[in-house]
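Enquirer: structure for the following, please:
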Amino acid sequence: MKTVNHLKTIASLAVVLTNLGVVEAAVAGSVHKLNSPDGDITVTVNADKQVSYSINLNGQPLLAPSVIDLAIDGKPGLSSGVAVDNVSYQAHSQVLYPEVRVKSAEVVDEYKAMTVTFANGYTVEFRAYDNGVAYRFVTDFEQPVTVLNETAEFNFSTSATVYYPLEESFYSHNERSYLHQSIGEIKPTDLASTPTLVDAGSAKVLITETALRDYAGLWLLGDGKDGLKGTFPQQPTKVVDGEPEWIDRNQPVVERADYIAKTDGKRAYPWRVLAIAENDAELLTNQLTYQLAIPNKVADTSWIKPGKVAWDWYNANNLKGVDFEAGLNTETYKFYVDFASEHGIEYVILDEGWYPLGDLMGSVPGFDVPEIIAYAKERNVGIILWTTWLTLEQQFDEAMDRFAELGAVGIKPDFFQRDDQEMVNFYWKIADEAAKRHLLVDFHGAYKPAGLRRTYPNVISREGVKGLEWNKWSLDSTPEHNTTLPFIRMVAGPMDYTPGAMSNAVGPAAYEQIQYSGKAPDHADFTIRFNRPMSQTTRVHQMAMFTVFESPLQMMADSPTQYLDNPECAEFIASVPSVWDESIALNGQIGDYVTFARRSGSEWFVGAMTDEHSRKMNIDLDFLPAGRYDIVIFQDGINAHRFAEDFKKVTKTVTHRDSLTMQLAPGGGFTARITPRN
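Expert: The predicted structure follows:
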């Protein structure tokens, strides 16, 4: 793999477009090898009796031989001793230009490929990148097929550890903590969603998928040894209504078929992706899930506008100092619109409560949605409408038409909790029909990003992450969790974590560390409050999330009046872009700390976050071009370890030769805006 100077990974590089063409290889023997462009990664495919692949990194084993197969009803699989018909190789290099530039305006897509064609109508394509490996099946049958199962083994060469998002069942919001433990401790019954990260000693290997279409999602189980194996939700045959209070959104699966997909016989299947990083920071700018995704299908994307959102649900519509009763009513949302307009915030979401639950065609007394949307348009603010997936499915055509007729700019479907083939196809239907109506889509209660955002760039963000809202009912959104997410969940794609809490407290985890250091206050300040939530981090940790966490539709989760009470913080947050021309990972260690420098136009933003440990960081500014810059810095205040809302604002002039030394409090952060002078 290419070394990273000072742990910096530059996401946009100039390359010369080349296509070295296809080279046919004689089919001699059962072992075939593929190297990455830089030669550091080697994939070895063994097609003797069954098909397996292994990966070496710098000449040393990384992934032990791992069997792959696709079991199609009535067809012999690859474990039936099927002969290899042909092996071909290709080298490829080009620059991709994302319609929505999450990490960068340009993505270098450079790889070497090996295509292995078998005598039974199966083909397996492998690609080796400098930062990972991927493979997928391709079938060539005239008639539709029933896929009974897929074998996907991930066997590691040493006793590895794993960051494991343990799940109770396939019916899940995929909002998990990551359990760090020996891979041998993962039982064959321990189910995990993806992405999942394995620490193999010599490198980190992140397992996920992309180009997920007309198929079931990839999950993982342990094998009781040193490996993981893929598993897939079978097609539901019976669902039941949820509890009465959730009947408009929950539909648990109680019976399943004996297959995972019925699909076209001529098709390419999802890519199985292994992102590889010799140091943690290399994961932060890995874009393989985008590079391998199905290209854009939306002809005109000029209407797709990233931005920030004034969000209502987290803060429970709490307003103060107003002359009306705050809540689910027209006056409250006009206040949100005014706040957004005054701060240059592009959107406001109308979350749960804008329609009578169960009927997207209905209206709520005192809640004039057409009036709110018209009011917002006059102030250059777009309105996004929340909906449960089940009500949307039941009223799909008329509801989608109504969203467009109302003048909404996007929708936020929620509570899916499934990624079987049927539900995956519904995601694609929503994306397609929303694009026809020029509607953005922000999936919540959702599975991880798996390529749809490239195919339909109007799928602008997605949840599938344990985010800030968990502070309303749990202790799970810890500083350690926050500094783990960029290395795992964010590698799969944008995550709608919904940052920006202005009520901040010393959380239990940070408090324990302060106590140990002898600098503790008398008690941890954090408490669980559903309607007036707080974070378990410092104020500046929350502010830094807007640079560190990637979401082209980035929420400002707290109440407008909370932001109005903290104008310096609010104005800074509002100034942070939600998409980037360039991203540089300055440093990072999973679960401990992370620092990004990101560029939008000629401006740079820096964000750093630490776990529950206080930390001194030295940040070189040598990523800046030559010249003089004005920098606005927000850093933890001297008392942030005991009063988490304490911060210090500093303004000064810097150049690319300067460095910054910052003291981060437990659960703390640092963030800055850097603007060229003249």
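Enquirer: when you work out contacts or count neighbours from here on, use the C-alpha atoms and nothing else.
Expert: OK.
Enquirer: ranges for the helices of this structure?
Expert: With DSSP state H as the criterion, the chain has helices at 288-291, 330-342, 369-378, 389-394, 396-406, 421-436, 452-455, 479-482, 489-492, 508-517, 539-548, 560-565, 567-575.
Enquirer: save those helices as JSON lines, and put in mean neighbour count too.
Expert: Converted to JSON lines, the helices of the chain look like this (neighbours: other Cα atoms under 10 Å):
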{"stretch": "helix 288-291", "mean neighbour count": "24"}
{"stretch": "helix 330-342", "mean neighbour count": "20"}
{"stretch": "helix 369-378", "mean neighbour count": "18"}
{"stretch": "helix 389-394", "mean neighbour count": "18"}
{"stretch": "helix 396-406", "mean neighbour count": "15"}
{"stretch": "helix 421-436", "mean neighbour count": "19"}
{"stretch": "helix 452-455", "mean neighbour count": "24"}
{"stretch": "helix 479-482", "mean neighbour count": "25"}
{"stretch": "helix 489-492", "mean neighbour count": "25"}
{"stretch": "helix 508-517", "mean neighbour count": "18"}
{"stretch": "helix 539-548", "mean neighbour count": "29"}
{"stretch": "helix 560-565", "mean neighbour count": "18"}
{"stretch": "helix 567-575", "mean neighbour count": "17"}
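Enquirer: to compare against the first, here's another:
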Amino acid sequence: MSLKRNLFYSLIFSMLVLKCFSQSSTPVSVRMKNVGFTFTLNAKGVPQYAVSYSKNNAILPSSLGFKLDQNVSLTENFRLIKVDSVSVDETWKPVWGEVSQIRNHYKQLTVHLAQQGEKPILLDIVFRIFEDGVGFRYEFPAQQNLKSFIVKDEVTEFNMTGDHKTFWIPADFDSNEYKYTSSPLSQINAHKWDLISSGKIEVNIPDQYAVQTPLMMKSANGLYINIHEAALIDYSSMQLHVDRRNFKLTSSLVPDARGNKAYMRSPFKTPWRTIIVSDRATDILSSKMILNLNEPSKIENTSWIKPMKFMGVWWEMQVGRTSWNYTDQMDSLYLKGKYIPNGRHAANTENVKHYIDFAAKNGIEGLLVEGWNKGWEEWTDDKEEKFDFVTPYPDFDVQEISAYAKQNGVKMIMHNETGGGATSYERQMDTAFRFMNKYGYGSLKTGYVSGIIPRGEHHDGQWMVNHYIRSIEKAAQHHVTIDIHEPTRPTGLHRTYPNFLASEAGRGNEWNFFIDGNPPEHETILPFTRLIGGPMDYTPGVFKLRNYAPGAPDRQMHSTLAKQLALYVTMYSPLQMAADIPENYEPHMDAFKFIQDVAVDWDDTKVIAAEPGAYITIARKAKGKDDWFIGAITGEDKRKSTLSLDFLDKNKKYIATIYGDGKDADWKTNPESYEIKSVSVNRNSKLKLLLASGGGTAIHIKPIN
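Expert: Predicted coordinates:
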């Protein structure tokens, strides 16, 4: 749409909005295709909004407002000052992503309010109505009657139309790594699960009826509704309190050590509250609304930012074969001044070279090494100074390893685990990044296992939200990409900071070693929940699915081998790990070929079929190539489906290499059974897929020249 034409429609839209508000009791309504939006002030001056999809209500009239310090309540008694509106239709290109370009098309309504009284407080609410949902945020203009202030509560409501089927995890202030529960809203109980985070349940999950976002729901009449937030900066993350009787959700911000939710000064803009809605589950996964609500890249030169696949000296420690720490006898350090090695330390020069050799031979670009630096003996202790981020253990020759990796064309990935000691990490951050630059580390994985220091702060609170952003900005200054583990869940900030490649913030593949693992439906829920806000470092590609843990012979992955391959497509990330150890890949190098070939950056994505908790099928076109990759996964139930290839180019022939479950495959009894076959296909072809219980299919479609 031309700029002149766009401005014309914006003018017409503004005139209609102002006409609606000529009578204060008359609500204003805006529609973008199937999505309808209404704003009004009720008789008590309470700002309210509602959202519909087609002919169905999605969000019933819901109130907006705040409770501040000094007993200031910004919840009612507002009057309308004026309304501004604009229509935007533009296209932008991400540095990396699921598609090569993104359309940003919305109608924006800014409602300027003033609370009546002796000292009126000004509050603006900005609504953006998209074709797939609504985003809104609060803006506090610069004003005499409100300068520095504290948010005690944000009173944002989402009134649902019924007892929806809901996919949820507890609202833990310090962990997102819970199994998902599928239940009606009326049966939500955040104390159902044992506490995962370090601390006490009454401190970390004080609200028994609160859940984490992104929250995925399905109504009885077939609407899919997702609630989350976008552009979380300088604010506490939003969780949701559930009124189980009335099906009303209310924002619940993570507090700090004093119980306050956020410290602000006008002018100030909160993060966006997001509602994605459709009658098709595939539309939820295709939505780019959260990205569109974030600001464009702050990094001008992004040529150094490269997605990649990597391996790690990591899984062998997870399963207990080796250790992160160098010694098991701390007295040898504190009393004798010399480490006594335990003989199980994984991050040693010889072992790291072994991984480099395998990565170089098989075209894997990067290698992460955990446990290389001093401090792992005390990493979960409640002390501030745990790690030294530039001093390796005696058996890790950083100079020799860096030279060997460079010689073999492998990029080393730095690991900075903080053990929750954020203050210590901030003091050492400059030194740590200079160290990375010196030894050629262009990528970084950080971690925040254990309780946060400053004590009393939480992983998802305002202080830590700002800390994560400081680490991202510091990494960008040194041309380092970053992957953050144990942070708050992402909110689309990788548009603003494209060096922020991925994060964990969820129950990853590693949990298949811990306790009872991840149920087979877990990976069919995550794209509708955790991944809505950004890529996840899920660490797929484990090939030894049983008997991998010494001392735990009954433990196994809740997945087939073919599903582990399909996850590279269905679990989107520009940073994908081949998570297993080299020895476990060597018997299956025919299947490993898919990991070698699969792309990590894309020109196009087609969400072909999806149902949360049941199945997902996604096709993606590799960046700058004509190759397509398809991933299809299922939960506990076996699945038969017919896959149409009508997204392929006309008049082209292709070879499809299909990595599927074997006829006798089953995640419980025969998870490593798979079959590989190649067939000629074109856009008129249809492939019949048979997925085992907990299984999947991965497909590489390559044009015939």
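Enquirer: closest one to Tyr129 of structure 1 among the helices of structure 1?
Expert: helix 288-291 (8.7 Å; Cα to Cα).
Enquirer: helices and strands around the closest one, which ones?
Expert: strand 204-210, strand 271-277 (3 or more Cα pairs under 8 Å, 6 or more residues apart in numbering; DSSP states H and E).
Enquirer: and the first one against structure 2, how far off on average?
Expert: Okay, so that is strand 204-210 of structure 1. Mean deviation of strand 204-210 of structure 1 from its aligned counterpart in structure 2 after superposition (mean Cα distance after the TM-score superposition for structure 1): 0.9 Å.
Enquirer: before we move on, what about the last one?
Expert: With the two structures superposed, strand 271-277 of structure 1 lies on average 0.8 Å from its match in structure 2, counting by mean Cα distance after the TM-score superposition for structure 1.
Enquirer: okay, the angle between that strand and strand 204-210?
Expert: Angle between the axes of strand 271-277 of structure 1 and strand 204-210 is 160 degrees (criterion: axes from the mean of the first three to the mean of the last three Cα atoms, to 10 degrees).
Enquirer: corresponding residues in structure 2 for strand 271-277 of structure 1?
Expert: Aligned using TM-score structural alignment, strand 271-277 of structure 1 spans residues 272-278 in structure 2.
Enquirer: before we move on, the earlier item: dump the helices and strands packed on helix 288-291 of structure 1 to a markdown table, plus mean neighbour count and distance to Glu571 of structure 1.
Expert: What follows is those, written out as a markdown table (neighbours: other Cα atoms under 10 Å; distance: least, Cα to Cα, whole Å):
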| stretch | mean neighbour count | distance to Glu571 of structure 1 |
| --- | --- | --- |
| strand 204-210 | 26 | 36 |
| strand 271-277 | 24 | 36 |
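Enquirer: among those strands, which is nearest Gln536 of structure 1?
Expert: Nearest to Gln536 of structure 1 among those is strand 204-210 (27.5 Å), distances taken as Cα to Cα.
Enquirer: what's the matching range in structure 2 for the closest one?
Expert: Using TM-score structural alignment, strand 204-210 of structure 1 pairs with 224-230 in structure 2.
Enquirer: any residues touching that stretch, and which ones?
Expert: When contacts are defined by Cα atoms under 8 Å, 6 or more residues apart in numbering, stretch 224-230 of structure 2 is touched by residues 58, 213-219, 238, 271-281, 284, 290-291, 293-294, 491-493, 528-529, 533.
Enquirer: using a markdown table, lay out the helices and strands packed on helix 288-291 of structure 1 together with distance to Gly227 of structure 1.
Expert: Converted to a markdown table, these look like this (distance: least, Cα to Cα, whole Å):
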| stretch | distance to Gly227 of structure 1 |
| --- | --- |
| strand 204-210 | 12 |
| strand 271-277 | 14 |
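Enquirer: looking at those strands, which is closest to Val369 of structure 1?
Expert: Here strand 204-210 is closest among these (Cα to Cα), at 37.0 Å.
Enquirer: about what we covered before: now render the helices of structure 1 as JSON lines, adding distance to Thr671 of structure 1.
Expert: Formatted as JSON lines, the helices of structure 1 follow (distance: least, Cα to Cα, whole Å):
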{"stretch": "helix 288-291", "distance to Thr671 of structure 1": "27"}
{"stretch": "helix 330-342", "distance to Thr671 of structure 1": "22"}
{"stretch": "helix 369-378", "distance to Thr671 of structure 1": "31"}
{"stretch": "helix 389-394", "distance to Thr671 of structure 1": "37"}
{"stretch": "helix 396-406", "distance to Thr671 of structure 1": "38"}
{"stretch": "helix 421-436", "distance to Thr671 of structure 1": "34"}
{"stretch": "helix 452-455", "distance to Thr671 of structure 1": "28"}
{"stretch": "helix 479-482", "distance to Thr671 of structure 1": "15"}
{"stretch": "helix 489-492", "distance to Thr671 of structure 1": "19"}
{"stretch": "helix 508-517", "distance to Thr671 of structure 1": "20"}
{"stretch": "helix 539-548", "distance to Thr671 of structure 1": "5"}
{"stretch": "helix 560-565", "distance to Thr671 of structure 1": "17"}
{"stretch": "helix 567-575", "distance to Thr671 of structure 1": "10"}
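Enquirer: closest to Leu624 of structure 1 out of those helices?
Expert: So among the helices of structure 1, helix 539-548 is nearest, using Cα to Cα, at 16.5 Å.
Enquirer: can you give me the strands for the stretch 101-250 of structure 1?
Expert: Assigned by DSSP state E, counting those that start in this stretch, the stretch 101-250 of structure 1 shows strands spanning 107-118, 122-129, 132-140, 145-156, 161-164, 166-167, 179-182, 191-192, 196-199, 204-210, 219-222, 227-231, 236-239.
Enquirer: need those strands in JSON lines with distance to Ala510 of structure 1, can you?
Expert: Shown next, in JSON lines, are the strands of the stretch 101-250 of structure 1 (distance: least, Cα to Cα, whole Å):
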{"stretch": "strand 107-118", "distance to Ala510 of structure 1": "38"}
{"stretch": "strand 122-129", "distance to Ala510 of structure 1": "39"}
{"stretch": "strand 132-140", "distance to Ala510 of structure 1": "35"}
{"stretch": "strand 145-156", "distance to Ala510 of structure 1": "34"}
{"stretch": "strand 161-164", "distance to Ala510 of structure 1": "21"}
{"stretch": "strand 166-167", "distance to Ala510 of structure 1": "24"}
{"stretch": "strand 179-182", "distance to Ala510 of structure 1": "19"}
{"stretch": "strand 191-192", "distance to Ala510 of structure 1": "28"}
{"stretch": "strand 196-199", "distance to Ala510 of structure 1": "25"}
{"stretch": "strand 204-210", "distance to Ala510 of structure 1": "27"}
{"stretch": "strand 219-222", "distance to Ala510 of structure 1": "32"}
{"stretch": "strand 227-231", "distance to Ala510 of structure 1": "33"}
{"stretch": "strand 236-239", "distance to Ala510 of structure 1": "43"}
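Enquirer: much appreciated, bye for now.
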